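> have a look at this prediction, sequence included:
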Amino acid sequence: MRHIALHAGLTALLALPLAAAHAAAPADDVMPDKQDPRVVEVAQSDRVINSIAITTSGRFFVSMPGVEGPGPQVAELKDGKFLPFPNLEWSLWKADADPRNTLMHVNTVRVGPDGDLWVVDAGAPRVGGKAVPGAAKIVRIDLKTNKIKRIYQADPSVVREYTYFNDMRFNGKVAYITDAGAINPGIVVLDLASGKMRRVLDTHPATVATHEMYADGGRRIVLKDPIPDNSGKPTKDKFVNVDQLEVSPDGKWFYFQPIGGALSRVPTRLLDDPNAPKERVDAAVEKVIDTWMAAGTAIDAKGNIYMSKVTNRSVMRIAPDGKVTTLVSDPRLTWIDAMWVTREGNLYMPAAQLDRTSANLAGAPAQIEYPVRLYRIAVGAKPAANDHK
């Protein structure tokens, strides 16, 4: 991939103020008006779905962010229906429960290279909300028994006031987690054997959103309830710090970006080394490419990064040589979130419609069109084996 080393540009980037700059609204994207026959509907749901994870045997899991109110947060597709996994009692948040042992706000599910299901509990009720002590964690489920194998609890030293565990990826003996929290975003490195977590790239400019979020055709998202911007001032503009992440198939590079910011990378050998000086890790960050308003990504074994473009209902492909092309544009692809590549060569895409929730419409009634639909498209490439098979 054509990577742009920062050098002098890094100095300028580091000099940016932490308060996110208000960018001009993007030029209106042309919305697609014709369905692409390559896009195949896979399933329907009566609740919003924002991530997909599929086992090699074909078991199909999703996360549900609960925008409709209390309900299952993790579900499995069985006979065309999404059923709470492993059951509703475990999957449902209970306000009076111990947050260390109860799912509070699931943001992502992943099937790891070990075949287990990994559940990311954000630890906060929403992006921009204050973290609940003890809630941020990763839950590992053995899919042979459908029972919890281990809970990786975030040590208080890793959690910040607005911590929001967003997504995770695997690479050998570690996993990387994006903390999209307001004010203090960063990356959390999880040692899978010891369970220890540590933070890197804390509030690095490349982890900070530089502009607010937009939806279809460049519509600016206005929140119902204010959140702090990166300087701590309340705003009803939606800012999401470091969110998307991927690891190169050879395991050498960690890619990351905020929603509203460029795609960057850093060598994994530095992230994995607990003795690497912070200054060295920070200085090793390279800007890869200026992107667009994205909500979800995936990477294949060839090193292609698939990235949704929510302002025109498209999925873009960033090739290893840096070339950007439109994989698909379709009116059904409303706010495509965390995607999944299978060994059959398909890319699965949840049309989450998160821009249509009441919270993202300044408190106006939600405009989600039910059922929420999940799609796939053939991409002719297998998943990166270091993340999943």
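Cool, the structure landed.

> going forward, measure contacts and count neighbours with C-alpha atoms only.
OK.

> tell me how far the residue nearest to residue 137 when sequence neighbours are not counted lies from residue 312.
Nearest non-adjacent residue to residue 137, counting by C-alpha to C-alpha, 6 or more residues apart in numbering: residue 153, 4.7 Å away. Distance of residue 153 to residue 312, given as C-alpha to C-alpha, to the nearest Å: 38 Å.

> and the two? which has more neighbours close in?
Set side by side, residue 153 and residue 312 show more neighbours around residue 312, with 23 against 18, by other C-alpha atoms under 10 Å.

> you'd agree residue 11 is in a helix?
Yes: membership of residue 11 in a helix is supported by DSSP: H, G, I helix; E, B strand; the rest coil.

> shouldn't residue 160 be in contact with residue 131?
Yes: judged on C-alpha atoms under 8 Å, residue 160 makes contact with residue 131 at a distance of 7.4 Å.

> another structure for you, compare them:
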Amino acid sequence: MPLARRDLLAAGLTGAATLSLGREAEAAGPPAGATVATRRSAGGLELAFTANAPSTPTGLAIARNGRRFVMMPRFDAKVPYTLGEVMPDGAVRPYPDLATNQPDPEQPQARLFHVPNGVFDRDDTLWCLDAGLPDGSGPPVKGGAKLVQIDLSENRIRRVVPLEAGITPTSSLNDLRVDIRDGHARAYVTDQGQDGEGAILAVDLASGRVVRRLAGHASTKSQKGLLKIVEDRPVVQRKGEGPARPVQGGANGIALSPDGRRLYYAPLIGRRLYAVDTATLLDPEASDAAVAAGVADLGEKGMTGGLTTDSKDRVYLAMQEFNAVGRRDPDGTVTILASDPRLIWADTFWITPDRWLHISAAQVNRRPEYNGGQDLQAPPYIVLRMRIDADPA
């Protein structure tokens, strides 16, 4: 079901939560509790597993052997642990242990502060992104922003890569991609910025060199004048008696092309998809102007959270206003593949080798800061999945 430009704009204004099978179904509305999806040969979304997490699980990573991990950013200091493993019964235990998950500014390299996302590399090693925020805001703890490589066989931290050189006092690191192949080892990190002023960090994992790119560029900034609508309600913050303020966020979701040569990314608050060559991001001789000149605006794609790619270089879109999974094909066509009212704040994707596309329902819009101090989240949190016709990128 191709999505035209006017449909994207209309969706943003009306905050449509689901898409129907046709005009008659849309007029009548879905039956209570029904899964609503667009027509597609591969089927719709189904429940993959539940996670009885102690806080909002934005991140998701699944090992080849089936071990499942969720990442729970410390939006506030009450979050008991920020990285967890999901057990077969849905229970979530701190990973690798509770002690490692206790923030300690005196041990910034050994402790986990605020982990929004993590990924597995091609050797099935877990890499986690730590933004270094002990309570969701303020300057990152000195030395706390880092990449953490974890050995699953021994359940211990193998290596830490500091990101201090690439952050600012208002950084809020959000998403991660790791690319280790053909003799190189690289990582890419989005910084959505606590002030909406985002950037991309390019990391040479061999040397540890970190460079901050595209800071101040339109493609990494929270876009002005846009309002995110999820579950038919605007997502706004209000502090005390002050006015409501729309949520903001710069560079957020990222994805790599199958050959690793292109990085796709988008702001949290923005409707356009962008791409840039990874070689330029990593080139120490390339000026900021040269990097900016290589940014490609790939057009409208809806208001999204996470992104991922498959082996056919198609970009999957966590379409939060639709409670849906979308996809952008290389020719620019944007299609809504499936929509489900359970997909509340569609966030992180994971594609397993058996061609299941997983997506987390993080319920961020139900957090207290967007609901006058009332916590409307309803654990257990769910991860949905659907069949696709391609391998992971």
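Here it is on my side, so go on. Everything numeric here is computed off the predicted structure, so don't read it as measured data.

> what lines up with the residue nearest to residue 137 of structure 1 in structure 2?
Counting by TM-score structural alignment, residue 153 of structure 1 corresponds to residue 162 in structure 2.

> wait, that match touches residue 208, no?
Yes: contact criterion C-alpha under 8 Å: residue 162 of structure 2 and residue 208 qualify, at 7.5 Å.

> that older thread, quick one, what contacts the match of residue 153 of structure 1?
109, 143-147, 208 (C-alpha atoms under 8 Å, 6 or more residues apart in numbering).

> among the residues you listed, who's most crowded?
Neighbour-wise, the contacts of residue 162 of structure 2 (other C-alpha under 10 Å) top out at residue 145, 30 neighbours.

> buried stuff in stretch 38-47 of structure 1?
Residues 39, 43-45, 47 are the ones in stretch 38-47 of structure 1 that count as buried (16 or more other C-alpha atoms under 10 Å).

> against residue 80 of structure 1, how distant is residue 158 of structure 1?
Separation of residue 158 of structure 1 from residue 80 of structure 1 (C-alpha to C-alpha): 40 Å.

> so for those two, which sits in the more crowded spot?
residue 158 (18 against 11).

> kindly indicate whether that one is helix, strand or coil.
Taking three-state DSSP, the label given to residue 158 of structure 1 is coil.

> can you give me the distance of it to residue 145 of structure 1?
31 Å.

> could you do residue 347 of structure 1 as well?
Taken as C-alpha to C-alpha, the span from residue 347 of structure 1 to residue 145 of structure 1 is 28 Å.

> which one of those two is surrounded by more residues?
When residue 347 of structure 1 and residue 145 are compared for neighbours, residue 347 comes out ahead with 24 against 8, by other C-alpha under 10 Å.

> what lines up with the more buried one in structure 2?
Matched to structure 2 by TM-score structural alignment, residue 347 of structure 1 sits across from residue 357.

> residue 190 of structure 1 and residue 239 of structure 1: what is the separation?
Taking C-alpha to C-alpha, one finds residue 190 of structure 1 at 25 Å from residue 239 of structure 1.

> more neighbours, these two?
Using other C-alpha under 10 Å, the more surrounded residue of residue 190 of structure 1 and residue 239 is residue 239, with 28 against 23.

> separation between that one and residue 273 of structure 1?
30 Å.

> cool, and residue 344 of structure 1?
From residue 344 of structure 1 across to residue 273 of structure 1, the span is 35 Å (C-alpha to C-alpha).

> one more: residue 10 of structure 1?
From residue 10 of structure 1 to residue 273 of structure 1 the distance is 22 Å (C-alpha to C-alpha).

> between those two, which is the more surrounded one?
Between residue 10 of structure 1 and residue 273, residue 10 has the larger neighbour count (other C-alpha under 10 Å), namely 18 against 11.

> what sits against the more buried one?
Neighbour list for residue 10 of structure 1: residue 283 [criterion: C-alpha under 8 Å, 6+ apart].

> how about a cut-off of 10 Å?
The contact partners of residue 10 of structure 1, by C-alpha atoms under 10 Å, 6 or more residues apart in numbering, come to 205-206, 282-287.

> give the equivalent position in structure 2 for it.
By TM-score structural alignment, residue 10 of structure 1 lines up with nothing at all.

> one more: residue 268 of structure 1?
Matched by TM-score structural alignment, residue 268 of structure 1 corresponds to residue 278 in structure 2.

> just give me the neighbour total for its match.
Using other C-alpha under 10 Å, the number of residues around residue 278 of structure 2 comes to 20.

> still on that earlier bit, now do the residue nearest to residue 137 of structure 1 against residue 245 of structure 1, distance only.
Per C-alpha to C-alpha, residue 153 of structure 1 is found 21 Å from residue 245 of structure 1.

> please apply the same query to residue 89 of structure 1.
In terms of C-alpha to C-alpha, residue 89 of structure 1 sits 31 Å off from residue 245 of structure 1.

> surely the match of residue 268 of structure 1 meets residue 265?
No: the criterion here is C-alpha atoms under 10 Å, and residue 278 of structure 2 misses it with residue 265 at 11.8 Å.

> and for the two, which residues touch both?
With C-alpha under 10 Å, 6+ apart as the test, residue 278 of structure 2 and residue 265 both reach residue 256.

> quick one: the helices in structure 2, in order.
Applying DSSP state H to structure 2 gives helices spanning 5-14, 23-28, 278-282, 288-293.

> I'd like these as TSV, with distance to residue 305 of structure 2 appended.
Listed next are the helices of structure 2 as TSV, based on distance: least, C-alpha to C-alpha, whole Å:
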stretch	distance to residue 305 of structure 2
helix 5-14	14
helix 23-28	25
helix 278-282	21
helix 288-293	23
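
> what's the nearest residue to residue 152 of structure 1 if we skip its chain neighbours?
Here the residue nearest residue 152 of structure 1, using C-alpha to C-alpha, 6+ apart, is residue 138, at 5.0 Å.

> check residue 297 of structure 2 too.
Using C-alpha to C-alpha, 6+ apart, the closest residue to residue 297 of structure 2 is residue 274 (4.7 Å).

> circling back to that earlier point, more crowded one of residue 89 and residue 245 of structure 1?
residue 245 (25 against 13).

> check the gap between the counterpart of that one in structure 2 and residue 231 of structure 2 for me.
Taking TM-score structural alignment, the alignment pairs residue 245 of structure 1 with residue 254 from structure 2. Computed as C-alpha to C-alpha, the residue 254 of structure 2 to residue 231 of structure 2 distance reads 24 Å.
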